[in-house]
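Visitor: need the 3D shape of this:
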Amino acid sequence: MTTFAYPLFAEERLPGGAHSSFVLKRGQLLRLTDLEGGANVSLTLLNALEKTERLNLPDSLKCQHTAKLTAGHCLYSDMGRVLAAITADTTGWNDSFGGLLNAEEVQHKYGTGRYQELRNGFYRNGTDNLLVELGKWGLGLSDLTMTLNLFSRVDAHADATLHFVPGHSRAGDYVELYAPMDTLVVLTALQHPMDPNPRYAPKPVQLSFMHAQPEVAEACRQSRPENQRGFFNTERLYA
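Guide: Next up is the predicted model:
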């Protein structure tokens, strides 16, 4: 039985290939759990109250002097505020380089998987999945800018090439995101674009929602002076 440090108020199983969106309210904590191993969750984040403010991965990497995102790091908006803090991560690495596959790329990589033959098992793609969710909030293609791939690792080698690391996430691995502001989370559970598996086989994840105290993100806040400023900028919204 899974135990949680904070009160759990909702859970949802997201099947492989599925997509979802929701507002993670200020003070809430989301745990994403890889149920079978080999999962990938592509997500983007926006300010729920002002959706022109959105995830900025280059700033998130640059101001924290890292090429990977894991526990202790923050996910910054383009306004220098913290959309979410990664308070726990049993994988130790989440990819910010790989992006998403579109419908044409999925067909080229996995072949034809139409709804007419496969019904709900048809081959989905990350771009369309996230656009479906963004559309529910009055957003569109111009709002789909940057995505983070949870549970996946991509290494940069000395020859300047990027390499996907198979088997990085195992069954039971999880990532926790704390929201210091009302954050719109848009995500899909699909294979990473660089995953070498030639078969379309996205894995399910569990979404667990908790009420948490700000102290859960204290290690993120104190890890760098930049993060202290990011939290200060965020808290001014609610002053």
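
Visitor: from here on, just use CA atoms for contacts and neighbour counts.
Guide: Fine.

Visitor: right, and residue 223 touches residue 72 too?
Guide: Yes - between residue 223 and residue 72 a contact is recorded at 6.6 Å, counting by C-alpha atoms under 8 Å.

Visitor: who has more neighbours, these two?
Guide: Taking other C-alpha atoms under 10 Å, residue 223 and residue 72 do not tie; residue 72 has more neighbours (20 against 14).

Visitor: show me what contacts that one?
Guide: 85-88, 217, 219-221, 223 (C-alpha atoms under 8 Å, 6 or more residues apart in numbering).

Visitor: quick one: buried ones out of those residues?
Guide: 85-88, 217, 219-221 (16 or more other C-alpha atoms under 10 Å).

Visitor: next SSE after whatever helix or strand residue 209 lives in?
Guide: Using DSSP states H and E, residue 209 sits within strand 205-211. Sequence order places helix 218-222 as the next helix or strand after strand 205-211, per DSSP H and E.

Visitor: right, and the helix or strand after that next one?
Guide: helix 225-235.

Visitor: tell me which element the spatially most central residue of the chain falls in.
Guide: In the chain, the residue lying closest to the centroid (C-alpha atoms, centre = their mean) is residue 43, at 3.7 Å. Element membership for residue 43 (DSSP H and E) is strand 41-47.

Visitor: tell me what angle that strand forms with strand 205-211.
Guide: On the basis of axes from the mean of the first three to the mean of the last three C-alpha atoms, to 10 degrees, strand 41-47 is oriented at 30 degrees to strand 205-211.

Visitor: what comes up buried for the helix or strand following strand 41-47?
Guide: Once strand 41-47 ends, the next helix or strand along the chain (criterion: DSSP H and E) is helix 57-62. Across helix 57-62, burial judged by 16+ other C-alpha under 10 Å covers 57, 59-61.

Visitor: here is a second sequence; please produce its structure as well for comparison:
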Amino acid sequence: MSPQSVAEPIPLPLSQVLWETVIPAGTHWSGVLRRGLALRLVDSEGGANLSAVFYRREDPLERYNMADTLKAQHTAHLTRGCVLYSDMGRVMASITHDTLGWHDPVGGVGDAKLFERRYGKTTYQAQRNDMIRNGRDSLVLELAKHGLGARDLVANVNFFSKVAYGEDGSLAWVPGHSRAGASVDLRFEMNTLAAFSTAPHPLDANPAYEPKPVTLIAYRAYAGDARVPDDDACRSACPENTRGFINTDRLFA
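Guide: Have a look, this model is predicted:
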């Protein structure tokens, strides 16, 4: 599959917007996104990283699968036209618009040891809200709000981040990839629990801890009992996606 080119975001009429919130720099958020809902992610200031994990709301044992997502679509990055697969071969969410053209699905998330080694050690007792929060602990904290824990943490997507691949399989951070106002739209094809962290990417070479905020804008993409049409850009992007949508439709038949 060849991912589609970048595009300018479609303006959202106020009547279409359901809610809007900001995930402050270096913090975290989670919530349930119903089938037919779309979420616009906006890099508010430029240079953001948004680590994300996804689970089926009714049965969290079904969750985002990075390996199936990449091999089914023959790609090593995510952009407009790509979908996010669950480990049951169903489509959890579709990327319907993207102004960047590259989001990282392989770089993982930084943990406490990595962040302490890179940025130094801080505590809430001493720094309060200025403490350094790593991405892994942030995601685990959000999952705990929904009855999940560290053992449920899966490979994540890093929106707004780009890594380059060396011939030897090495990964290299690409600085300056995302600009202020960059956005990507996720359309949810099943009821999905999503957890997000705005902590820096684990490969970010910046020696200073400088996370950025991300704005979330929720809007209605289609009625939850509807079916994405056959000519939808994400559904028809490749035969594997068509089969993935069929599997998802049967879940809601």
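
Visitor: want to throw the buried residues of helix 57-62 of the first structure into CSV with distance to residue 108 of the first structure?
Guide: Output for those, formatted as CSV (distance: C-alpha to C-alpha, whole Å):
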residue, distance to residue 108 of the first structure
57, 28
59, 33
60, 32
61, 31
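
Visitor: which of the residues you listed lies closest to residue 179 of the first structure?
Guide: Proximity of the buried residues of helix 57-62 of the first structure to residue 179 of the first structure (C-alpha to C-alpha) peaks at residue 60, which lies at 15.3 Å.

Visitor: and the closest one, what pairs with it in the second structure?
Guide: Superposed on the second structure with TM-score structural alignment, residue 60 of the first structure falls opposite residue 69.

Visitor: equivalent analysis for residue 95 of the first structure, please.
Guide: Match for residue 95 of the first structure (TM-score structural alignment): residue 104.

Visitor: look up how far residue 115 of the second structure lies from that match.
Guide: Distance of residue 104 of the second structure to residue 115 of the second structure, given as C-alpha to C-alpha, to the nearest Å: 19 Å.

Visitor: who has more neighbours, these two?
Guide: Taking neighbours as other C-alpha under 10 Å, residue 104 of the second structure and residue 115 compare with residue 104 leading, 23 against 19.

Visitor: for the residue nearest to residue 136 of the second structure when sequence neighbours are not counted, which residues are in contact?
Guide: In space, and not counting its chain neighbours, residue 136 of the second structure is closest to residue 111: 5.1 Å by C-alpha to C-alpha, 6 or more residues apart in numbering. Contact analysis of residue 111 of the second structure by C-alpha under 8 Å, 6+ apart lists 134-137.

Visitor: if we go to 10 Å?
Guide: Neighbouring residues of residue 111 of the second structure by C-alpha atoms under 10 Å, 6 or more residues apart in numbering: 133-138, 202.

Visitor: pick the one among those closest to residue 167 of the second structure.
Guide: Nearest to residue 167 of the second structure out of the contacts of residue 111 of the second structure is residue 202 (C-alpha to C-alpha; 20.7 Å).

Visitor: can you give me the helices for the second structure?
Guide: 66-73, 112-119, 124-127, 135-144, 239-251 (DSSP state H).

Visitor: re the thing from before, surely the residue nearest to the centre of the first structure meets residue 189?
Guide: Yes - at 8.9 Å, residue 43 of the first structure and residue 189 qualify as touching, with contact defined as C-alpha atoms under 10 Å.

Visitor: common neighbours of the two, please.
Guide: 19-20, 126, 149-150.

Visitor: and of the residues you listed, the nearest to residue 4 of the first structure?
Guide: For these, the nearest to residue 4 of the first structure is residue 150 (20.0 Å; C-alpha to C-alpha).

Visitor: trace that closest one over to the second structure, please.
Guide: By TM-score structural alignment, residue 150 of the first structure lines up with residue 159.

Visitor: what of residue 226 of the first structure?
Guide: So residue 226 of the first structure corresponds to residue 240, using TM-score structural alignment.
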